[in-house]
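Engineer: I would like the atomic coordinates for the input below:
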Amino acid sequence: MPSRILRAPLPPRPLRGKSSSPAKVADDGDEEMMFTPVANGKRINGDLPTTRDLVEEAPTVIKVVGPSSEFGSEIHGNDESSDEEEDGEEEPIVHVEVRLQPESTIRPEHIIAPVTYLLQAQLKWVYAGEEFTSDLWEEIPVLLRNVERIFVSETEQPGPLKGDEVEYDVHVYKTSNEGSVIEGGLEEDEDEDCPTAATVITLPSAEIEGLWENLIYEGGIKERLLRYMNTSLVFADCQIDSNVISSNRLALMYGPAGTGKTSLCRALAHKLAIRYASDKYPNGAKLIEINSHSLFSKWFSESGKLVQKVFDQVQFYLSDPGCLVVVMIDEVESIATSRAAAMQGTEPGDAVRVVNAILTQLDRLKEHPNALVLATSNLVGGIDAAFVDRADIKQFIGPPSPEAIYWILLSTFKELGKRNFGGERLAPHGDKLLSWKEAVPGSRTEHKSRRDERIWLASVELRKLAVRCHEIQASGRFLRRLPKLAHARLARRTARLAQWMEAFVAELEQEAENQSLIVRGEGKRASVAH
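Structural biologist: Got it, this is the predicted structure:
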């Protein structure tokens, strides 16, 4: 990917028809701060509009983008829209996530305008996945005092895109560490320790932050799920009649163990909170993770009551229409098992009552436009047909391909390459490894230094390692744990790339041998659940 090119120090295209001099952006309280854009470390001569001007006097041709342009937050100077604008080609949307500092109390609308102007002033090319450091906005007080991170999350079209031919959709958010639990058990169990029925996480969550970017799937799986959830919220916001167009707002992710289904659900909920909560849901967002195994009672025929008790708590959160609630049911086959198969069990009546209770509660959730449901399963064949039929989207999450494995391992090396121990890098130059396409055996070219040669050789070895991981069907959990296992094998705390590769290969072959022993011991092909 070519390096990002900054614009020449010229005034960026204006956000509105007239200018104000000098620019001021209102911070929290009554204070106003001077705001002057910079390029290549120098100030740009030109005036900026105030945030108030952007909101109140935006001309017809400008779309004021906030946390969600998908909901159509278009502001016009008058009620008539331009025919030329409607007939013209729309600019691709670039989603930009702006994370505020924990102590910041500024309102999001006071950040959107300066960030948009800054990007228009500075970027000649825009790339998805590009992160900016604070030196980019060090001369803009409102950003310097409030913004922690600016990240180009997604682009509507594959990049790179010209910076003056895109529309920035800026999402401002702040992460939270808040959470709570929903206790399990019935009145009969008051004297006993009961498992937690569900965990409630306030979104966006500091714990989940960054997970979306580190989940690597092929075929646009993440983007497809995000678009589906977007459509679900849009249809709910438009009050589409579900009797005419069915919408259960339920997504089912299924596939073998260790492929990241649970992590994908959590990251998707986090992403939805960033993109939509601050705009459509002023009271925030909650992720409710239901513990399926806690919904079975030792008391005969009481499991259905446990299900109802947990979902009554879910209904409590849903009663606030200003709060987005994402319900996640992990390993849903535990509580939504096929009723036909349950009839063959030891307590068929209780199992059937649990499934009936789950289906009833899902139908109740449909009544709330602020409810979304995500479910995962390792054994989709064991799920009741009525539950599967209720899922609007069923997404298979399979083992990663060699290229996806390479990018996963590459991300671990980049992390090791950035971290120090005792003043030394854990994996020197680990953050300099090449891309999948560049790490091709036999593509050796003249390198400028011995260091470049070693980096190329290590990249080629990493590509071979990725292919081998795919051959033994290594799970995503194992891939993420491999660096720790490899480091334990090393004789020293830090090591060269070649030594890291040797340790990776040794641990991988050890894993392959362990899988082989387990297969022979069970007499059948199996995958280790790491």
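Engineer: contacts and neighbour counts: CA atoms only from here.
Structural biologist: OK.
Engineer: and the closest residue to residue 168 other than its chain neighbours, how many neighbours?
Structural biologist: Leaving aside its chain neighbours, residue 168 sits nearest to residue 94 (4.9 Å; criterion: CA to CA, 6 or more residues apart in numbering). When neighbours are counted by other CA atoms under 10 Å, residue 94 registers 22.
Engineer: and whatever helix or strand residue 94 lives in, what does it pack onto?
Structural biologist: With the criterion set as DSSP states H and E, the secondary-structure element containing residue 94 is strand 93-100. Using 3 or more CA pairs under 8 Å, 6 or more residues apart in numbering; DSSP states H and E, the elements in contact with strand 93-100 are strand 147-155, strand 167-173.
Engineer: to check against the first, give me the structure of this:
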Amino acid sequence: MKFPLHIEIVQRQDSTLTKESLRNYIKKIVEDEGYITPGVTLTNLNPKFLDEHVQAIYISDLPCEIEKESVKVSEVIIKYYVYRLDDAGPQAEVMDEEEDMTAANHWILPSTDFHGLWESLVYDSSIKDNLLNFVETTLLFSDKKVDTNVVSWNRVVLLHGPPGTGKTSLCKALAQKLSIRLSERYRHGQLVEINSHSLFSKWFSESGKLVMKMFEKIRDLIDDKEALVCVLLDEVESLAHARKASMSSSEPSDSLRVVNAVLTQIDQMRRYPNVLILTTSNLTNAIDLAFIDRADIKQYIGLPSAFAIYKIYHSCINELLRVGIITPVEKIFPIRSLQLTKFEENDATRLSIQLLAIARASEGMSGRTLRKIPFLAHAHFIQSSVVPLEDFMKALEKAVFKQKLDCEEFARDAS
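Structural biologist: Just a heads-up that it's a prediction; the model follows:
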């Protein structure tokens, strides 16, 4: 059985080639090579002609169950995507002119702000693939005009788990990835990140109206059938707070109006095939049960395992190698390569095994913290602009130990 492999080509802004000609040029290079390495990012491309027109090439990974470092082109179904990045950045949406508070940030996708974000997110399971498959199914069912009174779906995703595990980043990366993968269907993507706290007005009973006004603006975007609109509600418990708790407390009835408004708008938007509602929460017990019931996917995002941490550290080391802060002495192997060798330690794998030990010592840390560890390793334990890889590994180990000690001391002081 052939598996799909996606090759995404980021075209430079000043490139004069058509998308089709660039796609065909790279397709010929791939087919002439005969083999391809999944899960890699290519920059500083050769020949020079290619580097003049291409900023980067992303090759998707294979399913987790396939343990191969490279595959024959004939073994996979390759899909090519050529796109340019929008560099305008977020545009602010203001609901209350008097208070001048930003109610939402709005991006045209794909955006430079989220360039490479999808590839940087590492999880232990097929979370990312599952989310892409979910969207494919919503489109298929919409295209086939499945009766939603018989088979129901709402296009709502809820990611929940502890802070720092990449829930918000995954939502933004998913919106970016969909704008690329669905570029033949939609001319462009749009991401609207709603600032939940700004929708609570200082004027009694106005918050519900602000929510309605916000979603009216979103519906204006959805009316463009050539746009894929992703709506991000970060910390959704702020807008969809459990009504049972509100009624039994001294909270104002305005919060009840907000929850009712949010649920009403979600119900109205479910009939649009070109919208996806992405939500996150650190406090799932604070979310209204009716909202939870509307979520098609309720995905837990937990702390990374040792293997996931290894991948995070490996990507950080590769980045520091790329910019010349670390000088290579020995190669750090991908975790898949170590698994194929059954983690046998020899002269070639010595540093890779050492990195795995550091990853195991880092278990319990969030992805947000793990991404800071290489920086802290250099800041605390390295006094030069260029460092050999072996010395950096020692500094990385010390930084992990220091981070754990600092957290323990902070916890003691807080208690």
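Engineer: sorry, back to before: among the helices and strands packed on strand 93-100 of the first structure, which is the most enclosed?
Structural biologist: Mean neighbour counts were taken over those using mean count of other CA atoms under 10 Å, and the top value, a mean of 25, falls to strand 167-173.
Engineer: hmm, who's touching the helix or strand following that one?
Structural biologist: Taking DSSP H and E as the definition, the helix or strand that follows strand 167-173 of the first structure towards the C-terminus is strand 179-183. With CA atoms under 8 Å, 6 or more residues apart in numbering as the test, strand 179-183 of the first structure has contacts from 194-202, 310, 313.
Engineer: in the second structure, which residues correspond to the following helix or strand past strand 179-183 of the first structure?
Structural biologist: Moving toward the C-terminus from strand 179-183 of the first structure, the first helix or strand encountered (DSSP H and E) is strand 196-203. Counting by TM-score structural alignment, strand 196-203 of the first structure falls onto residues 102-109 of the second structure.
Engineer: state which helix of the first structure is the longest.
Structural biologist: Ranked by number of residues, the top helix in the first structure under DSSP state H is helix 497-522.
Engineer: chain center to that helix: distance?
Structural biologist: Using CA atoms, centre = their mean, to the nearest Å, the mean C-alpha position of helix 497-522 of the first structure is found 31 Å from that of the whole chain.
Engineer: what about it, how far off from the second structure?
Structural biologist: Plainly put, helix 497-522 of the first structure ends up 2.7 Å away from its match in the second structure on average once the two are laid over each other (mean CA distance after the TM-score superposition for the first structure).
Engineer: what are the buried residues along that helix?
Structural biologist: 497-505, 507-508, 511-512, 515-516 (16 or more other CA atoms under 10 Å).
Engineer: same question for stretch 198-218 of the first structure.
Structural biologist: Quick answer for stretch 198-218 of the first structure (16+ other CA under 10 Å): 198-205, 208-209, 212, 215-217.
Engineer: for the closest residue to residue 381 of the second structure other than its chain neighbours, give its distance to residue 373 of the second structure.
Structural biologist: Setting aside the residues directly before and after it, residue 381 of the second structure is nearest to residue 395 in space (CA to CA, 6+ apart), at 5.6 Å. For residue 395 of the second structure, the distance to residue 373 of the second structure (CA to CA, to the nearest Å) stands at 10 Å.
Engineer: residue 313 of the second structure too?
Structural biologist: Relative to residue 373 of the second structure, residue 313 of the second structure is positioned 9 Å away (CA to CA).
Engineer: cool, residue 200 of the second structure as well?
Structural biologist: On the measure of CA to CA, residue 200 of the second structure and residue 373 of the second structure end up 37 Å apart.
Engineer: likewise residue 215 of the second structure?
Structural biologist: 40 Å.
Engineer: for the match of strand 196-203 of the first structure, what is the distance to the chain centroid?
Structural biologist: Relative to where its chain is centred, stretch 102-109 of the second structure has its mean C-alpha point 17 Å off (CA atoms, centre = their mean).
Engineer: quick one, strands of the stretch 101-250 of the second structure?
Structural biologist: 101-109, 156-160, 188-194, 227-233 (DSSP state E, counting those that start in this stretch).
Engineer: residue 211 of the second structure: neighbour count?
Structural biologist: When counting by other CA under 10 Å, one arrives at 25 neighbours for residue 211 of the second structure.
Engineer: residue 439 of the first structure: how many residues sit nearby?
Structural biologist: Other residues close to residue 439 of the first structure by other CA under 10 Å number 22.
Engineer: next one: the one 5 residues further on
Structural biologist: The local packing count at residue 444 of the first structure equals 13, with neighbours defined by other CA under 10 Å.
Engineer: and what of residue 3 of the second structure?
Structural biologist: Neighbour number of residue 3 of the second structure under other CA under 10 Å is 12.
Engineer: which residue lines up with the residue nearest to residue 168 of the first structure in the second structure?
Structural biologist: Following TM-score structural alignment, the counterpart assigned to residue 94 of the first structure within the second structure is residue 5.
Engineer: what sits against that match?
Structural biologist: Residue 5 of the second structure is in contact with 38, 59-62, 76-79, counting by CA under 8 Å, 6+ apart.
Engineer: those residues into JSON lines, with extra columns for distance to residue 181 of the second structure?
Structural biologist: As requested, the contacts of residue 5 of the second structure are exported to JSON lines (distance: CA to CA, whole Å):
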{"residue": "38", "distance to residue 181 of the second structure": "17"}
{"residue": "59", "distance to residue 181 of the second structure": "13"}
{"residue": "60", "distance to residue 181 of the second structure": "12"}
{"residue": "61", "distance to residue 181 of the second structure": "15"}
{"residue": "62", "distance to residue 181 of the second structure": "16"}
{"residue": "76", "distance to residue 181 of the second structure": "17"}
{"residue": "77", "distance to residue 181 of the second structure": "14"}
{"residue": "78", "distance to residue 181 of the second structure": "12"}
{"residue": "79", "distance to residue 181 of the second structure": "9"}
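Engineer: name the element the nearest residue to residue 498 of the first structure once chain neighbours are set aside belongs to?
Structural biologist: Counting by CA to CA, 6+ apart, the nearest residue to residue 498 of the first structure once its immediate chain neighbours are dropped is residue 458, at 6.2 Å. Residue 458 of the first structure is part of helix 450-471, with elements assigned from DSSP H and E.
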